[in-house]
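show me the folded form of this:
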Amino acid sequence: MAVTIAQLRALVTTVDSGSFTAAARDLGVGQSAVSHAVAGLERELGGPVVVRGAVAAATPLGERLLGHARSALASVDALEAVVRPGTARGTVRLAAVPTVCQGLLPRLRELWAVVLPDVDVQVYEGDDDEMPEWLEAGTVDAAVLVDPSVVPDGGVVVAKDEMAAVVRRDHPLADAAALTLDDLHEDGLVAGGGGCEYQIERMHELAGQPFRYAHRVREMSTMFGMIQRGEGVSIVPSLGRVMLPDDLVMVPTTPRLERTLVLSGPSSRPWHPLAKALVDAV
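Just a heads-up that it's a prediction; the model follows:
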């Protein structure tokens, strides 16, 4: 089998960008070159790897190949960075949870724009448990991990924040020094928004209480809307303060719980050189 790096790069870029046209633009080549590379890969493998359509997507065979292709490309990029050192340039995919995307990444991206001006940081937003999955599967090159049990080799702590209650500005306890879980349960706890359910569960453990909630949602916008309508209150990381509507406020909680945020590349495959560049720059 004579699979080439160019073919693997064409496959990954086409799937990531969603079309042969966009892949050609990202790779700086003609569309026909991308099409020929993917077609050559399909001949070598004996089956289609990309579904041609309005949006190019991986076939089941392509999906099985993607993880290996990303690992191979990361190794090649790392090798080239060693043998041809120079100004970092290119695109790096970075995953983070919503509160980090809103409350931390703007500051980090301002820093990277200055020290890594030729690096394009593409942001992928997901939940806490998706960060390590995407990182190890090769969906992204770097991620801000939330409370990892161990800081991965090469990773760096980029921030810490605390969990805080979110209530309406006209709530009777909006000016309290701190709110307990019992205070919050009286109004009905809205859990899960923005992927913070693990931290809310942990707070119940620290308080010696069973984890319970009145509502369980996925999106923070849904959670904020319910609080605005008086349908409950919630707990979110303090980095999410920038996301609050004007009629909602944050109040400290007891027990206190801190999150640790770690910027890292994968632990099971070579790092993309630009992932290392991001970490080295903070």
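
C-alpha only now, for contacts and for neighbours.
Fine.

can you give me the helices in the stretch 101-250 of the chain?
105-115, 130-137, 181-187, 197-206, 220-228 (DSSP state H, counting those that start in this stretch).

mind putting the ones you listed into a markdown table with distance to Val279?
Output for those, formatted as a markdown table (distance: least, Cα to Cα, whole Å):
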| stretch | distance to Val279 |
| --- | --- |
| helix 105-115 | 10 |
| helix 130-137 | 15 |
| helix 181-187 | 37 |
| helix 197-206 | 25 |
| helix 220-228 | 28 |
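
out of those, which is closest to Ala159?
Minimum separation from Ala159 across the helices of the stretch 101-250 of the chain (Cα to Cα) falls at helix 105-115, 10.6 Å.

second input sequence below; structure requested for side-by-side comparison:
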Amino acid sequence: MIEHLDSIPALVPKLLLHLLEGENLSQAATSLAVSQPAASKAIRRAESLLGFALIKRDARPLELTEEGRLVAQFARQRLEQETMLIRQLRMIRKEGAGVVKIASFGASASTHMLPRLFESVRRDLPKVSVGISEFNDDEALLALREGRVDFATIVDHEYLDLEIIPIVTDRLVALVHEDDPLALLPAISVADLETRHFILTKGGSEALIRAWFSTSGTPLQFKHTAVQLTSILAMIRSGLGVSIVAELAVPDFHPEIRVLPLTPEYPRRIGLARRSGSFSSHAAQRLWRYLCQHRESLLS
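The predicted structure is shown next:
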């Protein structure tokens, strides 16, 4: 008895499939471009290895045994799988079909930058699908470096191991309740916040906020933290404090909340990054090349 199907002649499952579909042995051999004696020899060799018959030789026309039908049905399933695989590979080659995985940090990227970016991609690369997973800044960068995603949104810095396409420029803004005296100011400085309860976002801008505070020589002191922007807005409405977030993260509708610029301003450039080297898929490679070719229009 054999241990692996590779032990029997590769011709046999195909021959049996042709017999199952109504051909005689001569026709089956001709369909597979072999001689009838070679076909008969291959079947006898397989039967010898298996220890049982695959065809009923006393039947006219030839019929398959139950075991022969099993092998023929296996051949049919494999043929169908090969046909499907070839169709998929052709589609990938022709249309760049596939799923591209992207790690995104915070609402700035997930709700503003990426949807606008891939609106144009959808028109030109309709077979490319995008799967977005949300992380904070450090986790998105780690997911990219570990190869769990194809691309990641990052705040543009110099990374020797990454290629980066700048996409959009954002800035930090202050969020205060509309009844707060700070709402009357034209801009918010570090000094304005020194005595206020501060709500620190954990959703992607924490490092930038700390850096903005440090520009004035004042370490960041915070009373509360929250990951979701909706939670931060609710806390401000409840009078629990004030906050600073990325401007692109702020929803268009934010009742009772004033959005104020910072002084000095603290802009940040957001880009899409990938690891240097090979792409994990043809779809990822095609999408990246598209973004590189259209980077000027993407930035406008």
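
just give the TM-score of the two.
Between these two chains, after superposing, the TM-score reads 0.65 (TM-score structural alignment, normalised by the length of the first structure); 201 aligned residues with a Cα RMSD of 2.3 Å.

relative to Met163 of the first structure, which of the helices of the stretch 101-250 of the first structure is closest?
Taking those one by one with Cα to Cα, helix 197-206 is closest: 7.7 Å.

the closest one: which residues count as buried?
By neighbour count with 16 or more other Cα atoms under 10 Å, helix 197-206 of the first structure contains the buried residues Glu197, Gln199, Ile200, Glu201, Arg202, Met203.

if we can go back for a sec, out of the helices of the stretch 101-250 of the first structure, flag the one nearest Leu11 of the first structure.
helix 130-137 (15.6 Å).

mean distance, that closest one to its aligned residues in the second structure?
Following the fit onto the second structure, the mean deviation recorded for helix 130-137 of the first structure is 0.9 Å by mean Cα distance after the TM-score superposition for the first structure.

can you give me the strands for the first structure?
Remark: strands assigned in the first structure by DSSP state E are 50-51, 57-58, 90-96, 119-125, 142-146, 156-168, 179-180, 189-191, 215-216, 233-237, 248-254, 258-264.

hang on, the earlier thing: for Thr21 of the first structure, which of the helices of the stretch 101-250 of the first structure is the nearest?
helix 130-137 (25.1 Å).

okay, the buried residues of helix 197-206 of the first structure in CSV with distance to His36 of the first structure next?
Output for the buried residues of helix 197-206 of the first structure, formatted as CSV (distance: Cα to Cα, whole Å):
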residue, distance to His36 of the first structure
Glu197, 46
Gln199, 49
Ile200, 51
Glu201, 51
Arg202, 52
Met203, 55
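
from the residues you listed, which is closest to Glu130 of the first structure?
Glu197 (13.2 Å).

wait, Gly192 of the first structure sits on Arg218?
Yes: counting by Cα atoms under 8 Å, Gly192 of the first structure sits close enough to Arg218 to count as a contact (5.7 Å).

most packed of the strands of the first structure?
Neighbour counts (mean count of other Cα atoms under 10 Å) averaged over each of those peak at strand 142-146, with a mean of 28.

that one corresponds to what range in the second structure?
On the second structure, the counterpart of strand 142-146 of the first structure by TM-score structural alignment is residues 151-155.

with stretch 206-216 of the first structure instead?
So stretch 206-216 of the first structure sits over residues 215-225 in the second structure, by TM-score structural alignment.
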